[in-house]
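A.B. asks: need a structure here:
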Amino acid sequence: MNEKELIEILSSKIKLVRSEFNYNQDEMANILGVSKKTIVQIEKERQLASWTIIVTFASLFRDSTIIQRELGEEDIVYFLQTVARKNIDLKDKQKWMNQSLWKVIDERNGYILQRHVITHYYRIINQLGQRLFSSFYKKSAVRHFNEMVKQDLED
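C.D. replies: This is a model prediction of the structure:
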């Protein structure tokens, strides 16, 4: 995914997220640091949000179920960093949108080590889906995963 694709995806979600949090257009404009006119233009799909607006929007509303569902990412800031720094290019966007974004690397004793298929970001979650650890570094994630499993076995 690159910046342009992310802008297109999230620009179309601003109105939904605004409604999700019960903000009016004036309040959303104030939160994002733009004019109400800009919000209206984006919501009516007359213009796309700028990269700066999208980064602000996704960061401030990272707890939005709409954004999380759309991106499949719980830590939106890391996702934004990866897109901005690496400009990941997906050839088949539709395929990406229809697949799970988290690949299970290992699963033991109720701990699940996963890798995000786009950002290559690693996380360890429990069976309830609660994140216990996260890192961009595989060695670190594997080490923590093994330590958690070992500690659990010893208890």
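
A.B. asks: Only C-alpha atoms from now on, for both contacts and neighbour counts.
C.D. replies: OK.

A.B. asks: in the protein, which spans are strands?
C.D. replies: Applying DSSP state E to the chain gives strands spanning 102-108, 111-116, 122-126, 131-135.

A.B. asks: out of these, nearest to residue 55?
C.D. replies: strand 111-116 (19.7 Å; Cα to Cα).

A.B. asks: That closest one to strand 102-108, inter-axis angle?
C.D. replies: With axes from the mean of the first three to the mean of the last three Cα atoms, to 10 degrees applied, the angle from strand 111-116 to strand 102-108 works out at 160 degrees.

A.B. asks: what distance separates strand 111-116 from the centre of its chain?
C.D. replies: How far strand 111-116 lies from its chain's middle: 15 Å, per Cα atoms, centre = their mean, to the nearest Å.

A.B. asks: For that strand, name the packing helices and strands.
C.D. replies: strand 102-108, strand 122-126, helix 138-154 (3 or more Cα pairs under 8 Å, 6 or more residues apart in numbering; DSSP states H and E).

A.B. asks: Please provide the structure for the following sequence as well, for comparison with the first:
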Amino acid sequence: MDRDQLIQIASESLKLIRTENGYTQEKMAELLGISKKTLVQIEKERMVANWTVTIAICALFRNSLILQNRVGGDPMEVIELTTHDVIIIPKEKTMGGYIWWKNIEEYEGHRLQQNLLSKHYRILDHENYRLMSTLDEAVAYEKWEAIRQTIK
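C.D. replies: Below is the predicted model of the structure:
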């Protein structure tokens, strides 16, 4: 998933996210730092949100089921991956990838997975902690092999 796709998804989902959270157009526009007129234009699909508004939507509503279902999980992870090629962060607990993820390889409880919607890759340890994420398939396999070597 690239930046333009994420902008499109956030824009198309904005009205549903707003109603999911019970906000008026005035309140939602205030939260996102845009005018009500701009919000209405986005909701009516006459224009798309800019990158800054897309980031705000993903950050403020990262727990929105509508948004999560459209991007295949945490929208902020997808934002990070569209900005950086690889995310290697301190371990972050996940649900294990039983909904939006396909296991590509498994070894000693560790898993290399690919997201079914955004198509990005991640590696989980045996307790479902995320060790890294990337949009680059070659990097995913390189890190996977390095992790397998440390487990042996």
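
A.B. asks: After superposition, what is the TM-score?
C.D. replies: The TM-score (TM-score structural alignment, normalised by the length of the second structure) is 0.68; 126 aligned residues with a Cα RMSD of 2.9 Å.

A.B. asks: will you turn the helices and strands packed on strand 111-116 of the first structure into TSV that also has distance to residue 62 of the first structure and mean neighbour count?
C.D. replies: Shown next, in TSV, are those (distance: least, Cα to Cα, whole Å; neighbours: other Cα atoms under 10 Å):
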stretch	distance to residue 62 of the first structure	mean neighbour count
strand 102-108	18	15
strand 122-126	17	22
helix 138-154	23	14
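
A.B. asks: my guess is residue 51 of the first structure meets residue 8, correct?
C.D. replies: No - Residue 51 of the first structure is beyond contact range of residue 8, at 10.0 Å (criterion: Cα atoms under 8 Å).

A.B. asks: which one is residue 72 of the first structure nearest to, not counting chain neighbours?
C.D. replies: residue 101 (6.2 Å; Cα to Cα, 6 or more residues apart in numbering).

A.B. asks: okay, the helices and strands packed on strand 111-116 of the first structure in CSV with distance to residue 4 of the first structure next?
C.D. replies: Below are those laid out as CSV (distance: least, Cα to Cα, whole Å):
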stretch, distance to residue 4 of the first structure
strand 102-108, 23
strand 122-126, 25
helix 138-154, 28
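
A.B. asks: Looking at these, which is nearest to residue 40 of the first structure?
C.D. replies: Closest approach to residue 40 of the first structure among those (Cα to Cα): strand 102-108, 34.7 Å.

A.B. asks: Mind giving me the packing neighbours of that closest one?
C.D. replies: By 3+ Cα pairs under 8 Å, 6+ apart, strand 102-108 of the first structure packs against strand 111-116.
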